[in-house]
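> With the input below, show me the fold.
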Amino acid sequence: MDISDFDYNLPEERIAQTPAEPRDSSRLMVLNPQECIIEHKRFFQLGDFLDKGDVLIFNDTRVIPARLIGARSQTGGKVEIFLLRQIDKDQWETLVKPGKKIRVGSIIQFGEELSCEIIAHTEFGGRIVRFMYDGVFEEILDRMGNMPLPPYIHESLADQERYQTIYSRVKGSAAAPTAGLHFTESLMDELRDKGVQFGFVTLHVGLGTFRPVHVDTIEEHVMHREFYSVPMETAELIHAAKKEGRRIVAVGTTSIRTLESAAVDMGTVETGDGWTDIFIYPGYEFKIVDAVITNFHLPKSTLIMLISAFAGREFTLAAYQTAVKEQYRFFSFGDAMFIQSRA
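Prediction:
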């Protein structure tokens, strides 16, 4: 398939710069792919479209302050280090700006208590770095690192917790699983009272989720590996629901990728930790996920390809065109859609 098959026109003013307040006041586009029906609601009305016994699967990853600003010890030139994945105690896979000037052996200083050495290149154009520090690295990072907001967000974020889901728990992501940003404690209580069940998985969002597609034929695109984990209790929840014909509703594309990566056959997932480079695009046969909550994604991205695989490419693009016309807010701090079933 050609990458142009997943393009759409988005006016810049439709890109949300700040999160909705309260979280669940964002708009919700409800899609029925089987009947090609589109409805316009608010996120706090999500319960109207969920049934008792539905199982929501959330990604409980927590964003780390992954952006560090430092200077080259040799020249004093400004350098940005973006943490992608921890390799061991002190080594990380990173993105570096300006990349061309930062060679192996370069020392980057972030202050008196933290520096790093560039020790290797990666196949995706990044760098492996080794941090040197006095104290506890996580505490230093919390003080010195910056929240890694996407480059299309130009407004500063007054409350850093607004780029975390309310159920975030496991530190390790370079970006938020943004479909979960719409949930509030009161909405989750309401859904529990209705009999909706909750399960949690972990996928640490890294380069695989947001790396642009640079090939014209999408089948040639190679995803970057990301760490995921499926607890035993979540697997048991899924297996019971599948046996009883209840829906598994994935909250966000990261939850979809986790569940489908852990699938061993139709309706069954394997527990434990793993690494995934799964790339889902039209033609993929879903084994676990029955319905999806997601945000609106960038043109030509792997995420809009994933949603097109679930809801159908033509219907997905038609929904996006409707969202532009109806002035929905797009991307990380934007509005949401609930896809009720597979195409």
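> make it CA atoms for all contacts and neighbour counts henceforth
OK.
> mind checking how far the spatially most central residue of the chain is from Met1?
Taking Cα atoms, centre = their mean, the centroid of the chain lies closest to Pro177, which sits 3.6 Å from it. Per Cα to Cα, to the nearest Å, Pro177 is found 27 Å from Met1.
> quick one on the thing from earlier: enumerate every residue touching the residue nearest to the centre of the chain.
Asn59, Thr61, Thr165, Val205, Gly252, Thr253, Thr254 (Cα atoms under 8 Å, 6 or more residues apart in numbering).
> and for comparison, fold this next one:
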Amino acid sequence: MHVEDFDFHLPEHLIAQTPLQDRTASRLLVLNKQTGEIQDDHFPDVLAYLQPGDCLVLNDTRVLPARLFGVKAETGAKVEVLLLKQVEGNSWETLVKPAKRVKVGTELDFGEGMLKARCTEELEHGGRVMELHFEGILHEVLDKLGEMPLPPYIREQLDDRERYQTVFAEKRGSAAAPTAGLHWTEDLLAEVKKMGIQIAKITLHVGLGTFRPVSVDSLTDHAMHAEFYEMSKETAGILTATQKNGGKIIAVGTTSARTLETIMQEHGRFCEASGWTSIFIYPGFQFKGLDALLTNFHLPKSTLVMLVSALAGRENVLHAYHHAISAQYRFFSFGDAMLITDRNREK
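Here you go, the predicted model:
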């Protein structure tokens, strides 16, 4: 199977540049993964596809304001640094622009000395390992100096940085938001609980490797970047009971899906676990940890389009995407949602 098999043309005006004022106001395309049938709904209608005994799985990661703008200490040349993941201690894997300005030994200054960084290792694709120097707590320093790391296709400024966080975000560490979770509000989640549906939380700190374009022709040649995940004993118990009692597990977002499938692949059951996953899900993959997936619309030829195609079939997914384009759905991070399930809407 080739990368080109997952290509489609997306008019640029359908890329959502700003979030809707009401998180739940987005549209919802429902794709039946068995029949390929498509239903146009609105996001609150997602409740009509859930039943008592089901379990909704949320990723509670919190995005770091990890985009930093600084200067080279020696020359004053401007440099942009994006913190990706903590390597050890105060050393971080980062992306640097322009990378050619930063070699091993280069020292950078942010906020007139509030944060300093020294390059200790050069990586591929503009990556650098930077050793950070600061006083106090790093998260507080980032809150003062950093900006939200919005994807490059979003060119508008974000007025409220909390709109790039889910309402259930808790554990800091992501370089990008689990965007399928952005549609939920506390009120709508309360409705889910009233219906007798469990809510379980997992953590996967999203790295930019998930969104990078696939640079090989054959899917089997692609290597995913590793991302940290964690599942608690409590969540494992909820998920195990859901499966045992015949309920369905609905993953909110591809990050939740990858975490569930990583644990099932490595342990054969839901259990307390943490580690680094580089799981790559594409057609032919056998899902064991979820029954349905709530997600946004993804970039052409991306690993995320491949993941949803593994669940619903490539032809079904591409047909649904073409329908969404013709129906003027909003795409990507601040765009509309898609539910992949085998249920029809409850009347």
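> Any idea what the TM-score comes out to?
The TM-score (TM-score structural alignment, normalised by the length of the first structure) is 0.97; 342 aligned residues with a Cα RMSD of 1.4 Å.
> tell me the average deviation of the strand ranked longest in the second structure from the first structure after fitting.
Looking across the second structure with DSSP state E, the single longest strand is strand 78-88. On the superposed models, the aligned residues of the first structure are on average 0.8 Å from strand 78-88 of the second structure, with distances taken as mean Cα distance after the TM-score superposition for the first structure.
> what's the angle between the following helix or strand past that strand and strand 78-88?
As assigned by DSSP states H and E, the chain's next helix or strand after strand 78-88 of the second structure is strand 91-97. If you take axes from the mean of the first three to the mean of the last three Cα atoms, to 10 degrees, strand 91-97 of the second structure sits at 150 degrees to strand 78-88.
> could you point out which element follows strand 91-97 of the second structure?
Next along from strand 91-97 of the second structure, by DSSP H and E: strand 107-110.
> For that next one, give me every contacting residue.
Everything outside strand 107-110 of the second structure that qualifies as a contact, by Cα under 8 Å, 6+ apart, is 68-74, 115-119, 145.
> Quick one: distance of that strand to the chain centre.
Distance, stretch centre to chain centre, for strand 107-110 of the second structure: 29 Å (Cα atoms, centre = their mean, to the nearest Å).
> ditto for stretch 168-184 of the first structure
With Cα atoms, centre = their mean, you get 8 Å for stretch 168-184 of the first structure.
> Trace it over to the second structure and give me the residue numbers.
The aligned range for stretch 168-184 of the first structure in the second structure is 169-185, by TM-score structural alignment.
> What residues sit buried inside that stretch?
For stretch 169-185 of the second structure, a neighbour-count test (16 or more other Cα atoms under 10 Å) marks 169, 173-185 as buried.
> can you check stretch 248-261 of the first structure too?
For stretch 248-261 of the first structure, by 16+ other Cα under 10 Å, it's 248-261.
> where along the first structure do the helices fall?
Under the criterion DSSP state H, helices of the first structure are mapped to 137-144, 185-194, 207-210, 232-243, 253-262, 302-311, 313-325.
> Now tell me what touches the third one from outside.
When contacts are taken as Cα under 8 Å, 6+ apart, the neighbours of helix 207-210 of the first structure outside the stretch itself are Leu84, Met223, His224, Arg225, Glu226, Thr254, Asp277, Ser301, Thr302, Leu303.
> before we move on, what about stretch 248-260 of the first structure?
Outside stretch 248-260 of the first structure, the residues touching it (Cα under 8 Å, 6+ apart) are 54-59, 177-180, 201-203, 205, 209, 228-230, 238, 241-242, 269, 276, 278, 280, 286-295, 303, 306-307.
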